[in-house]
Structure formats: structure tokens, C-alpha cells
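J.: pasted the sequence and its predicted model underneath.
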Amino acid sequence: MDRHGIVNPGLPPGKLLSRVLILIIALTLGSVKGYGQSASTTLRGKVVETGNGYAPIEFATVQLLPTGLATVTDSRGEFQFDQLSPGRINVKVDFLGMETIDTTFTIASGVTEMTFKMKERTFRLAEVTIVARESKAGKATSSSISRQAMDHLQVTSLRDIMQLLPGGVVSPESGLATAKTFTIRSLGADRLNANIPIPTDAANMNSMGTAIVIDGAPLSNNANLQTLSPSISGGGGSVGGGSSPNSGLDVRSLSTDNIESIEVIRGIPSVEHGDLTSGAVIIRSKAGREPLTIRLKTDPKIYQASVSKGISLGEGKGNLNLSGDYAYGISDATQAYAYYQRATARAMYSNRFGRQLFSNTSFDFSLGKDTREMNPDDQRNQLETGARDVGVRFNTNGTWNLNKAWLRNVKYALSGSYRDKHSFSKELLGNAFSAYSMSNTDGAVLSNRPGQKVYDADGKELTHIPSNESGLIATYLPNEYMSRYDIYGKEVNLFANINASFSKRVGKVTNRILTGVNFKTDGNLGDGKVYDLNNPPYRNLSSKTNSSPRPRKYSSIPFVNQFSLYAEDNLLWRVATRELSVQAGLRYDNINAKSVFSPRTNFAFEVLPDKLWLRGGIGVTAKAPTVLYLYPEETYFDFVHFNTLNSSSVPENEQLLLASTRVFNTRNKDLKIATNHKKEVGFDVRINKMRFSVTAYDEQLKNGYRLGRTIDSYRWLEYTEYEEAVHNPGAIPTLREKENGKHNIFVSFATPLNDARSHNRGVEFDFDFGRINAIRTSFVLNGAYMRSTDWNDGHSFSNQKNRNELERNIGIYEKGVERLERERLTTTLRATHNIPSIGFVLTTTAQVSWLNKYWNEYGNDTTFVAYISRLDGKVKPFNDDVLQANPDEFSYLFETRSSTRHVMESYFPVVLLNFHLTKEIGENLKASFYVNNMFNRRPLYETKRSPGSFIRLNIPMYFGFELAMKLK
């Protein structure tokens, strides 16, 4: 790495990328001759539907691996691949509503003809897929979740599928009432109970670094700015609802009923996927014809209805798939005034143009609305909040099969989205006394009347009124007033990707080389923060620095542009009867003049043919900073120099407030790109129908983003207080400086930082014991041991004041003084009993938390390493000698530390039993029911940090019902 923490393999970025691309192109072009020397073959086939007179299936997707070739069937269900090399080949056939066919066979020279018979995906099959399936060896470690699994699980939000992943648990934060983000290999949002602390910065970075990709194009939360005062609070909490700007996308806005399948990449993804650190969720939407399907779902917190229909427009005219849904969710039945609503609609058009080009084009609409009406019992605060998110998205993607001797195909994806967001908060504020100036100008000094000038006894003007702010005032806010502020965001995202796939086979070696380029831009064209200047939002008193927000127009903020190049080689080498597969690639990203290289490699070796594989991987993933971090808002501080407002002893026309404003730019020009360094090793075993997979991983997030304070964000200022020098009857007084009225004070603000760190490691396992036909039951056991260490690798500070004095020193603790350690071991056993003849499936899940604990590790959190002096604002070393020489100067800085802060909380093992049932009623009706924590087992645990205090483990009992009807 260079001094900025950017991956640099040793050469300048431009030269290194050029050499890599030249090498890949040379290898590819050099292979043309070798390829031509091999005998070629043609694979011709037909895809038909069993149970329907073997009717041909049009628009079925046929993929060839490892070559990467793909096509769709014509109106006769036929397909053809030319100029293939003889040898072993893997064929995968997909079609909406059908069981996927995935088979491997050997093709010889000449013409090979095959017929693939697809079965309708129902619960009347002998084997049903209601669990996540692990990826094949040699690829990124991932889990694939089918439509059948989602139906049986009765998912309402994309977040619900996390429980199917190894180590995933049923979260206590169910429902749609609060924002939901997706995390991978994280001990954060999927905590087992609400008492385990979540390190906010680590959880936000994990969800921000999880890419949500739909039909080849990623969704984006990069331009989200629905927050009030991040530079003051040091956080990015959303206003009224929805995801916060410093976390990942709120996945509640995505309907799960128009999804055909999901792949969750937990390991090292292909270099084709960028702008991520944790992993990726790859969503494949429904495309093609399907019967009219109506779904109705309900549970104590959710009501949902959805409808979908796939229509064939006729031979050569393609298919049109239409879907829509509406959902209503609450957090508590006793709080009917707080609720969430979602409405979505999608139109997907699919067609094949000739034999070479096939594409999907979709248009999406979504509406998400968080509402908190005024609680009738809350007459004191009268709080009302809301967040509305209206979005439209266009996506088109396709494959152009050139099928030349070396250039196989070109794939493209183009998408654009627009999200119109409006958040608001309305509240009757109490205890709101604070200074407030309407000025946005650094150094402005205003009084309580527009344009009013104030002088001292020497005739010197004390006010400084900018020409464009002559109508503004400074004031002291009343104790109580009604305040409302609105935030208007208009988020724009454009994404374009194109790549070319080159494939060749020479002897027993097959190479598939992928090269591509993509571009993404994110910006916000909204009016931003808007409010009545006379009734501003509540000042954050916890900042203790007279800071307050200001209106900000988001359309003035530059866009964030990301340009990327990538190249990857997928090599498959047959060694005797074994295979060695290697996926190696390099990605280059440039984000607003900041750049990073991301090399990634996955490999696998077949030790025992068709039985045992050893695999591993190493790589770097990178996440670009968002608008919130690249272009943070300025921070404002207001200081009162003289105030007689609202004084009963001073006539109104003689009352005066004099206040100054200081403005600071909070931008961090040295902000680096966050990277995650991922390593893993594992093995896969297959014995007949049984399969066993184990993966050990180690991931270290570096340069993670957060908003925080640094030494440079503490500013040393001179503050002057005035008193009345001359009383002017009927007019404002003439002022003079108070005796001992000059003070050295500090103000501080939050700035974008790169010091959020995480170290996640663990072992995941997935054991599928197959179906025991004698008892019609299959067993799958998965789980994970996970260990997380999260910390901020920067200084922390003591801001304690010396009694009521204005002046104070700032204590500086050593970097990374506190770390949060968490450890968990969970296993999940799923026993699925099915009776195909009556379409009956019953799954009983036993989730056991064997190990669940957390503790804090501290460095020297009792003594400072340095301090910022109140006398001159300079950083000076601190030690016992300094303290003993002047104890009154520093003793007040030392904060009280809890004597139990080192104590480890270790919960005893608990068992969670869940129950899912699905029954097909006739050919057109299906009913599903589930219960989580079916025995409502919630034992009490006495906390070690607070003896005598108890918490309940496990989630509360929760249940739901779904009815689905198909009209063929």
C-alpha cells in the first residue's frame, strides 16, 4: 500500500493496468490460432415441459459453463451453440416457474443433440428446495435462494432471507415499521436479542458495503442526504424514517414477490462487481410468461397483497411480465399512529432478436411512506414525523452472442433511477433556550433587529452585516415554540456496464477471459433542508458548542462519478480425472479523482473426482465514499456577546442581542477509499446426494467511513463578552468590553474520517444430508462461528468543563483506545418433511445459540497522551508530571469510568424452534403458515455488568399466514 492506504502492487496505477490489459489481450489473441487447431462441435437442443405434453418452452435461458455462453430458446423451444470445443461441459437451463436443470456431460466432435425436460416448480415434487444452496467450488463463496424457498419462508422484506445463510438468525426486529438494511458476515443487525450492543460505525459500513444488484445493475444509496445536522451530531440518522445516509439501502422498498432468485455473495466476488466491501446480493427478477398469481399475507405487524402475470405477446414479439404489491406495517398494535406503507409496480419486457441478441427491459415504480401521526396522548411534544420515498427506475440488459472463434459474447446493462424523497419533523419544543443567528457568513455579527448597527464607547462598530444578509437577525430562541423542518431530496443514479467474454480451449485447458468497463454517477438535485428561519430545528444541546443547523440546497452539491475497468481470467484445467479452476482478476476504480486497485482470486482443486474439493481465495474489495462523506455540510456556531432580550426590566425598544457567527468547512480532502481485505479457505465433500461445505474466512476492513472529531476539528477561538457602557433611553445601549470578558474557547465539529475498522473472522458450514425417502424427510444443518472486533482507529477526546468556566483544555486519548469484541456460535437444523402427492411441506427449524458473548478491551483510557491547551490552542504532551505541576488545570478533564466496563457478558445457550408449513390445495391454491419461537421460550438472564438486572433472551413468538392463488 502507499501512504494513503490504497492498494498498489508496485507500479504506477496507469502503467500497471495497461500491462495487465495488454497481457490479457495478448493471451486472448494468441489463443485464436490454438483454438482453430481444435476440432469444433455444435450443441443443438430443445427445452420442453413435462406434464404438458412436452410442449416447447420459449425464452428458456441456456448457459454453457465454463465458456460463459448463453442464449434463449425460440418459439419451438430450440437453441444452438456453434464452434464449441469437444470435451466436458456444464449446461444450466432456467425458466420462470420451472425447476432449474444443471447438468454436466461430454460433447464430441460434430453435432450433439440434447432434449431438456423441465418440471414445474411446485411442492408436489419429490425434492423441494427450501434452503439456500452453496456455490460451486472455484467461484465466489455464495448462497443461492430460489423462489420456492422464499415462498415457503414467506418473506416480506429482502432482509428476511438472511436467516437462510450460514450463521444467519431470525432477527427480533421483524416487520416493516423500521428501515431494513442487508449485512453480510456481520454480528450487527441480526443480533439475537436487543441488549447486545451494535457498533454503529461498523454496522453502517457493512450495510453500505453490501451491493444490491438487480438484473445486472446496482441500486444506490450514495446520494441519500435525508439527515439534519451530521456535522454537529457526528451521525447521519435519517429524519422521519428510511435508511440513513451513512448506511446501506433500505430494502423495504423492494417487493420480494417479483423476484425469481437471489444469490448472496459472501466471499470474494468477481471483479465485475464493484463499489462494495462486504459482498453482494444478486437479484434476478421474474421475466417471461407465468399464470396470474395473487398473494395475500398477514401477521400481527404486516398486511400485504401482491399480483403478477406474465404474458406472451406472440411469436417473435416477446413476453411482458407485470407485477405489483401493497404492504402496510406497524411496529406495535398499541401505537396505531405509527405505520409504514409500500406500493410497487413493475413491467418487464423480454425478447429475442434473431439468434444472437436477447434482452430484458424493465420499468419500476416504488412508493415507501413512513408516518408517525401525533399521538393523542402526547399533548406536550405534539410530535409528528414522516418520510416519503417515490422512486422510478429503468433498466435494460442483454447478451449479444457473437460466437466467433475467440470473442464469444458481449453483455450490457444500462439503468437509471430517480428517487423523490421528502422527510419532515414537527414538534412543540420545550427547554429550547439557545442563541441562534440566521447568518450563513463566517464572521458576521448581527443584532436582534434587521440592519441594526451596534457601537462601543469609542464609536467602533461591533456589528458586521454582510450586504446579502441585511434582512436577517440574531436572536435568543424562546423556551417553547412550534418547529417544523422539511428535507427534500431528489436522488439521481445512472449506471452503465459493458463487458466482452473471450473463450478458448486448448487441450485440457479452458480459458474464459472477461474484460469490461462501467460508469456510475450519483447526485442529489433536491431543495435540501428547508424551514422557517424564525422557528429553526432544535439545537443539539449535547454538542455543548452553540452549534445549530442551517438550510442547505442539495442541488448545489457536485455529483459523485465512478469510472471502472476490470479484467478477469477464469481457467479450468483438467488434470487426469481432476479439475483445477482458477478465477483471477483485477479491478480499477476512479471516484472523483480518488483511485484504487482491487485484485481478486478464487481457486479450487478436485482432490477426489466428484467427491472432494479444496478451495480458497484472496482479494480486495472497495467502496467509494458517498455524497455525505465527499461533500459534507459546513458547520455553524453562534456566540452571544450581549443579551437583554426578554428581560422584564428592560423596555422592548432598548432590548439588544449581539451575536456572531463562525462557519467552518468540514470537508476532508485526504479522504481515502474504504477497502476490505478478504481471505478464505475451505473444502466441499459430496457423497451420493449428501453435500458438506466448510469455509474459514478472515476479513479486515480498512479506511472505513464515519463522521467524527479529530485534533484538527477542534478550533481555538477568542470570545468576547460586552456590557452596557452608556444607557440610551428609548434606544439600544452603547457597549464596552467586560472586565475579564475575553475568553479562549474551543468549538468542535464532525468531519468525514477513515478510521472505522473491523476485523471479522469465522468458520461457516453447510451440511445437506439429503432426503431420506423412507420417512419423506430431508435434513440440512448449517451455522457459523463468528468473531468480530470493531473499533475506531483515531483519537478520542475529553470535553469535560471546569465547573461553569468557559475555558477548558481538551484531553486527547491514545488512538483506538476502545474495542468491542463479539463472539457467536449458532447452528440451524432444518428438517423438511414433504408428501408430494398432496403438495404438503412441513419444515421444523431448531436454531441453537451455543455461544453468544461480548466484551470491551481498552487501552489507556484513564490517562491522556496529549492535550490541546486553552492558552494557545496548541497540542502538548501530557504525563503525570504535567498533572502534578498544575492539578487544578487538568483534574476536571478525567471522566468517570465504570468499574464493570471490562466485564464479559456471556449468555447461556438458548434454543429457538420455528415452524413453517405449506400446503397446495388443488392445482391453483396454496396456503402457508409459520410460527417463530413456537413455544415462546424466552429465559431470563442476569447481566454481569448490572447485577440484579435481567433481560429476556430469544425473540418473542411471532406468526404469519399466506394464501396464494394461480389462475392458469
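T.: Structure received.
J.: from here on, contacts and neighbour counts on C-alpha atoms
T.: Noted.
J.: gap between stretch 26-38 and the chain center?
T.: Centroid displacement of stretch 26-38 relative to its chain, using Cα atoms, centre = their mean, to the nearest Å, is 42 Å.
J.: got the contact list for stretch 397-407?
T.: Residues outside stretch 397-407 that contact it (Cα atoms under 8 Å, 6 or more residues apart in numbering) are 28-29, 31-32, 35-36, 69-71, 81-83, 215-216, 355-361, 408-414, 500-504.
J.: return the members of these classed as buried.
T.: Among the contacts of stretch 397-407, the ones that count as buried by 16 or more other Cα atoms under 10 Å are 28, 31-32, 35-36, 69-71, 81, 83, 215-216, 357-361, 408-414, 500-504.
J.: in helices, which of these appear?
T.: 28, 31-32, 35-36 (DSSP state H).
J.: for the residues you listed, which one is nearest residue 818?
T.: Among those, residue 28 lies closest to residue 818 (Cα to Cα), at 51.4 Å.
J.: just send the ones in helices among the buried ones among the contacts of stretch 397-407 back as a markdown table, with distance to residue 872 too.
T.: Shown next, in a markdown table, are those (distance: Cα to Cα, whole Å):
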| residue | distance to residue 872 |
| --- | --- |
| 28 | 65 |
| 31 | 70 |
| 32 | 72 |
| 35 | 75 |
| 36 | 78 |
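J.: take this one as well and set it beside the first:
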Amino acid sequence: MIKALHTITFLFLTIPFWAEAQSVKEIRGKVTDTANAPLSFCNIKISQSDLVVSTAIDGSFTIPVLPGTREIQLEVSHVGKQVVQRTISAAAFGNFLVIRLQDLSLSLNKVEVTGIRKGNASNSSILYNREAIAQLQAFSLADILNNLPGKTTTAPQLQNPQTITLRSDAGGNHALSNSLGTAIILDGVRQSNDANMQSRSLSIRGMTSSILGSRSDGSFDVPFGGIDLREIPADNIESVEVVSGVASAQYNELTDGAIIINRQAGRTRYQFNTRINEGSTDFSLSKGFGLGKKLGALNLSLGYLNSNKDPRDKIKSYNRVNSSLMWTIYLSKKIKNTLSFDYNTRLDDVKVDPDDDAELKTYAKSRSLSISNRTSITFGRGFVKSMNMSLSFSSGYQDTYNQWLLNGPPKGLANKDTTGVYEGIFLPGAYLAEERIIGKPRNYAANISMISVFNTDLMLHSISYGLNISGSGNKGEGIVVDPERPRWINISNQNERPYNYKELNDMTSAGVYLQDNITLRLGRRNVHLGMGLRYDIQNGTGSLQPRMSARYMLSKKLELNAAYGISSKSPTMAHRNPAPAWLDIPLLNLYNGYADQSLFLVYTQKIIPDNSNLKPSRSSQLEVGLKYNDTWGSTSFFAYLKQDRNGFNSYSRFQPLNLPEYGYTAIPGQKITYYPTGNTITYAGAGNYVITNGLSSNNYGVEWMIQTRKIPVLQTSFTAGTSFSLSTYHNATDRRVIMVDNAYIQQGKEAWYGVYHADEKKNWSLTTKFGTDTHIPKLGFVISLSADIFWQKSTETLNHGNEPIGYIDKNLQYHDIPYFSSSNPVYGYLKLDPDVVIVNGVAMSNTAPTKLPFVYGNLNMRIAKEINKQIRLSLSAYNVLNLRPEYYNPVTQSTTVYGSPVSLTAGLSVQF
């Protein structure tokens, strides 16, 4: 695999020598503001070639144009300015262009205040620009993404982690795997959660149950999954592009889409923002300083957020502090460099309730420092038109703590780190128990990419190619266990031991890619083809990932598009390096009231997991779509099939132990003595959780969006979007293994464990979003209404059989059962009881589908008023009509309330 990577890397780096440079023309121009002052560091994107150039300190720019080009389309953007799109015909190539950008303001005639289908990074991507983000009054990135099709617009949720899943209705570990495979890319750098190991022993509890949390408020860390979106503030974000379809081959370490975030860079005025929602308050201040012609521009941003779950007692709170510094400079006319520093802290804190005798207390705090450097070089006339290089490094500190005052009888504890029989210790029943995990994650990455543009006959080729390497490590103290104050004792015949992360090796991944975006004429219309190929090495496994897309204009208004691609995501350090399993089997547990005279004889078997063979999770997606644009507006329709394979799962594995039997002699006033009897006892219930590539899901869906332009007589535009999503998912390789009753083992029966089909589930949902935006430029006023309609949401368990398909004997040998017979003496007793549960004394099938009993919805409202283009007052109301329908289930005799109570967010933004 390494040899193959070296070969492909060599070929990619020699691409510039495959063809001779073609002679090119140049378009020259200048970008200014409305006062004719030059604007530096503007981004000018050429849509046909994917090239991006930046304006110099004096606002000037030069764009190379290949011979035979009929026209080019430019998109010019600058922080705090309205984006301008310009089409330049061949006849105007020699003219000097002057492009003026207006300040973003509600007084402009055209303002985008909702997300739009843009199709930049993929055919179906959705873009939120600066004005749309400001209108949302977002406390974090999560509030922006709640406006996506199929998501629910809710008041800010800040008391627990928020992650994102795209194009999937699967739950449990499948949802964890989906969020892990959704890449968050900030200013061109992927934000990695691969070094997050804030979990207790996975061997004891599995993935989700191993995350440390509080009894009243759940957990606050996100190992095994994606980035916590609460930690990404929204105020300094310039744009967010959501790629839920097939991404370009440029993007790595993803299986379920990408969130591409660009932050503000360039000279700006001071911007102060504040907002309040119930017990949550947010403040931010930012400024872009011009440092002169030689030193470029410096952007500073500071933010503070405080959120209390209940402002009356302030027992549960969330605090976030974020700061960023971004220095952009031209090292020469063709070399632009951006150096970024980010320092962030967060604290989830559950204080001791004065009325709680158990003295429960939980906190999860972290801090991180990130440094990145991006260099962009424009070559102009050569075969290589541009080169981008980036280096990034982040280092953090994570500390999760939980305490509980225990009051019970003395208990025996196994505490040695070796395999064998020994005497454990007895702990008093009353003490303040503690759990603590300390991590010091670090992530680093290096990327280099180049773009070449050339013509071949009737085709325009825009080829991007590059390579990347990334790594993750964790040098924290790890799982910290006080042997005299453990929180849990003998959980599933296991006990926590200290586990030091400092001894773990870093994980590295590397990859190369080639992407050829082709434009050609077919009849009177253009065809756009994207042909991409990636090769990655992740956890020692090579992965070849073709990605293809096509767009064809059937007419001037109607576009047909399609895409297919394969992508992969490497396991994280938490998957790769779980703590060892210590199977602790009590042989004699004799307590007579005096610890020094009592006896706790225990056998411990230490199992060190080897997950070096874990494969990357893998996804393939097929997407087809139609886009229609007219003078009244636009509509789009997309259908997709996405297959996720090799997802990461925690699977319970039995480890039967045949151990010697011991007798004992108890003499009052003396230490209890013990001796072997010569007999053995089999402990068939011992076991631990292991990590596998056992998850598999098929995801189907359609997305339909309509967006109208503003109707002048109403000053109002309308949007609507309907999303249908269906997921079937199961543990493809991890079947259910259930131990038989111990009585059958004692009788000498052959089958010790029954093997059954893995649970297969089907979830589906149908939702619609409606929206209206009334914008009156003369008043600087916008009022937006949005409604979420929940037509149906269903969860159903499939193929949950109670008849075995095989069994495992005492020697751990598997035997297939082609046709089950309950009269078979070998395995007939393995048939499980019917799948029923007792709810309020009523027997019910636990595989019956769960559906919404009725259609319901909510209505949200946002109002914004701008004063003198400097002050903006905003008010957002969630579920403004307080629609909270209730359903009484006569079978379970329980009542379910749908929807959330009314919630208000008030905001103030000032520029000066």
C-alpha cells in the first residue's frame, strides 16, 4: 500500500510536466467600495475553472483566460460586502473592469436571508451567506444547520452536545458513525475529533454507555462521533456550505458529507453582537484592521457565551469562550499567506444541589489552541495556475469528572493489573466516589494542492491534484481511578483500572487525489463533468475512492445532474485504543464485619484488545437531480441512495472461564483461610465489549425545494422544502449472542450460547418547511415566518427473530442451525420467549412500529430592523403559537407532548 501511495504521489507531482503551457490572455480590473476606495483581499472565483484569485492591496486583480474561451463568470466577495456575480464576454476581455461592492445592509434591494441551492462543492449543496446567518440569530453552528431540509428549527440547545447527521434516519451507533463521517472544514482545515478519548472503559459498557455524564443532565463529551457544534460560534462566519451529496475528490476523511465554513478575513469595522434567550446570553466583538500596504490585514474576534438550564438555581450551566486572530498578507504580488490562531474554552458544569444528599457533581471542561497557516500562490501563465499549501496543529486539554456520595454495605474490590488468583480488598460502604478522565488531544495536518487549466479540442479541463497527511494523538493521564474511591464495583464482572493515554502511539493517515472538471459543448448546451479519484491509507488500510458528477443544461432553464462517489473515514483513537478488559471473577466473597479478618478471593484475566485490523468505514452514494431556474424563482429535486458499510460498532463478546474451586476455614477472631478443592467451576457469563466494523445501513431519500424571487407588490419571497428519508440498518456482522440459563450448563448441555439474527430496523420520516421573507429596503426591515410540518416519523424493528440460527459450545466452536426444531435435544431449548415487554401491566410487542399519531407542526418568526446601517435589532420567536399537541396512549396509559414551549431570542448588532 505504501509503495502504491508513493507511485501515485509521484505521478501527481509530475502532472505539470505532462503538457506544455498554453498561451493565455488576461483580464485586468479593480475592486472598490461605493466610495471608490480599493478593496484588498477580495476573493474572485472563476466558475468555469475553479480558480480563485485575490485582489492586491490596491484592489487590482489579474485573471488568466485561455484561447477559445467564449465567456467567463466571476463571483466577487469580500467580508461585510454583498457578493457580486459578473459574466464577461470574449469581446470585453480587453476592457479594464471596475467592480464595486456594496456594504451588506437590509437597505439593499436584494438580500439573501435563507439558504439557497448553490451547487459549488457538489450538485446539491446548500449555501448560507453572511446575511442569512445574521438573520438566524445563531448562538452556534448548530442553529444554522437546524434550517436544513429534514431538520427541525428549534430554540438554541446549549446544555448538551449537538452533532450533525446528513441523509440518514438511522439511530444508535449508526448515528454516531454518521456524525463522525460528516467533515467540518474550517477555513480549508478539517476539524478533527479523532484524538477525543473522553470515555470510560469501552470493554465494560460499549461505546455510548461509556461516555461519562450526570444522572440528571446526560453526557457532555463526544468521543466516537462528530464535532460538538456548540463550540463553533456563528458571529465571525462569512459563509456555510453544506455538502450532503457527493463531494469532490479533494475532500478526505468523510463518509456522510461535509460542512464547509469560511470565516471573515479582511478590513472591517468594529462589530459588536449580543443576544439573549431565556437563560442564555452571548457576546462577541470583532474587527478587521488594515495594517498598511506591506503588513496586510489583521482580524480579531472575541466571544463569550453563558447558558443556564434553569436561571432560578443555576445548577446546570454551559460556558464558552472563543478567540481568534487571522493575519493575511501578500508576501509578493502572487503569494498570499494567512496565519490563524484560535483559542477556545468550554465548561459543562453540574453543581451540587443543596437538597441532594448524594452530593452529585459533574463537569466536563476543555481548552484548545489551534494554529494554521495557508499559502496561496498564483502562477498566471504556466501550466500550473495556482498552488495552495496548508499546515495546521491543534493541542487541547479535556477534563471530565463525576462524583457521588455512596452509602451502602462494604464491597470486595479486585484491583490488580495482572492475570491470576489473588486476595482483593474490602471497601467501606460509605465514601465519596469519583470518576475522572483527563485527555490531551492533538491533531496535525499538511495539505498541498494545485490547479491546472487547459483546452483540448472542444473541452476545457480544470484539473486539481494534491496530497495530504494528517495525524492524531493523545498524551493525557487518561482514565484516572482512585483505588479507594471507585464509583462502580463489579460491573458485568469488570472493574475500572487506570489507563494512561501517554503510552499510546499516534495515528496517521495519508492520501492523494486527482480531480478533472471538464466543460464541453453538446449541441448548443454545456456539459460539466467531474471525474475524481482519491487514494487514502487509513489505519494501515488502502482505500480507492472514485467520485464522478455530471451536469447538463436540457434548456436555458432546466438542468439535469447526477453524481456517484465512494468515500471513507478512518477509526478514531477511541476506537483504535480502548482500555484493556479486566475480567474479575469473585471466587470467595466472605465478609464478617472486620475487613482484616474477611476474605475476597478473586481471579482476574487481563485482555489487551488489538484493533489494528479495524477497517475505515465506507460509504457509496448515487444522486440524481433536476434544477429549474426562471424569472419567478427556482426549484430543485434530488433523489439519493446512500449505502454505509463497515461502520464502527461495540459488540458484546463472551469469554467463558474454567476456574478452580476453593474451600475456606473460618475461625472467629482470625483471618479466613482458603484452599483449592481440586474441582473446577465454569463461569460462562464473563465477557467484554469489542470494537468491530459491524454496522451497515441503506439510506434512501428525496428532497424538493422551491424558492421564489421577491414579488414586488408584496415585497415578499416564498420558500418551501419537503424531505423524505428512509433508513434500514443493522449489525451486518455482529449477530446477537445470548448465554443460556446456567442450569443447562450444569446439566452438561452442548449449546452454551444461542446465536440469533442481528436486529434490523427501519426508520423513516416525512417533513416540510415553509417560509416567507418580507423585505422592505426603504425601512431596513425584514420579517420572516417559517413553519415545520411533521407528516410522519416511524421507527420499526425488522427481523428480530427468537429462533436461533446457530449455537456456540463450551469450546467456543460455532455450529450452524439450518432448520430449527424445538424438539432437538442439542439446541431445542435455545428458542427465546416472544418479543414482548410489560408496560403498566400490559403485554406489548417490542417490535411493533412506533409512529406519530397525527400530523403536527410549529411556526417560527424572525423580525429585524436596521437603523442607519449601523444598528440592527432582532427578535426571534420559536413555536410562536405554542403548538404542543398531546397524545394519550390508552394501552400504555401514558401521555406524550409534541413540540417545545415558546422561546424568544432578542439580539442587538452594532457596527462602528
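T.: Now that the structure is in, tell me what you want to look at. All values derive from a computational prediction rather than experimental measurement.
J.: got a TM-score for the pair?
T.: The pair, once superposed, lands on a TM-score of 0.93 when counted by TM-score structural alignment, normalised by the length of the second structure; 895 aligned residues with a Cα RMSD of 2.6 Å.
J.: mind checking the longest strand of the first structure?
T.: strand 481-506 (DSSP state E).
J.: what is that one packed up against?
T.: Strand 481-506 of the first structure sits against helix 13-37, strand 217-218, strand 407-429, strand 509-524, strand 528-531, with contacts defined as 3 or more Cα pairs under 8 Å, 6 or more residues apart in numbering; DSSP states H and E.
J.: quick check: next helix or strand after the longest one?
T.: Elements were assigned by DSSP states H and E; along the chain past helix 13-37 of the first structure, the next helix or strand is strand 41-49.
J.: in the second structure, what stretch matches that next one?
T.: The aligned range for strand 41-49 of the first structure in the second structure is 25-33, by TM-score structural alignment.
J.: and that stretch, how far from the first structure on average?
T.: On superposition with the first structure, the mean distance recorded for stretch 25-33 of the second structure (mean Cα distance after the TM-score superposition for the first structure) is 1.1 Å.
J.: what does that stretch contact?
T.: So stretch 25-33 of the second structure is contacted by 38-40, 42, 55, 58-67, 93-103 (Cα under 8 Å, 6+ apart).
J.: which residue is the nearest non-sequential neighbour of residue 757 of the second structure?
T.: With Cα to Cα, 6 or more residues apart in numbering as the criterion, residue 757 of the second structure has its nearest non-adjacent residue at 5.5 Å, and that residue is residue 735.
J.: state the distance from whatever residue of the first structure lines up with the one you found to residue 349 of the first structure.
T.: The alignment partner of residue 735 of the second structure in the first structure, by TM-score structural alignment, is residue 795. Distance, residue 795 of the first structure to residue 349 of the first structure, using Cα to Cα, to the nearest Å: 54 Å.
J.: wait, is residue 443 of the first structure part of a helix?
T.: No: judged by DSSP: H, G, I helix; E, B strand; the rest coil, residue 443 of the first structure forms no part of a helix; its state is coil.
J.: now do the strands in the stretch 51-200 of the first structure.
T.: 55-56, 61-65, 69-72, 78-84, 87-94, 101-107, 110-118, 133-134, 142-146 (DSSP state E, counting those that start in this stretch).
J.: out of those strands, nearest to residue 828 of the first structure?
T.: strand 133-134 (14.5 Å).
J.: centre of the chain to that closest one, how far?
T.: 22 Å.
J.: the residue of the first structure most remote from its centre in helix, strand or coil?
T.: Distance from the C-alpha centroid of the first structure, by Cα atoms, centre = their mean, peaks at residue 729 (62.7 Å). Recorded secondary structure, residue 729 of the first structure: coil (three-state DSSP).
J.: give me the neighbour count for the residue nearest to it when sequence neighbours are not counted.
T.: Spatial nearest neighbour of residue 729 of the first structure, excluding adjacent residues (Cα to Cα, 6+ apart): residue 654 at 7.3 Å. Other residues within reach of residue 654 of the first structure, judged by other Cα atoms under 10 Å, total 15.
J.: likewise residue 427 of the second structure?
T.: 18.
J.: kindly report the same for residue 893 of the second structure.
T.: 10.
J.: with residue 175 of the first structure instead?
T.: The burial count for residue 175 of the first structure: 23, using other Cα under 10 Å.
J.: do residue 806 of the first structure as well
T.: Other residues close to residue 806 of the first structure by other Cα under 10 Å number 12.
J.: and residue 86 of the second structure, by the same measure?
T.: 12.
J.: hey, where'd the helices end up in the first structure?
T.: Counting by DSSP H, the helices of the first structure are 13-37, 147-153, 200-208, 230-233, 627-630, 880-885, 887-890.
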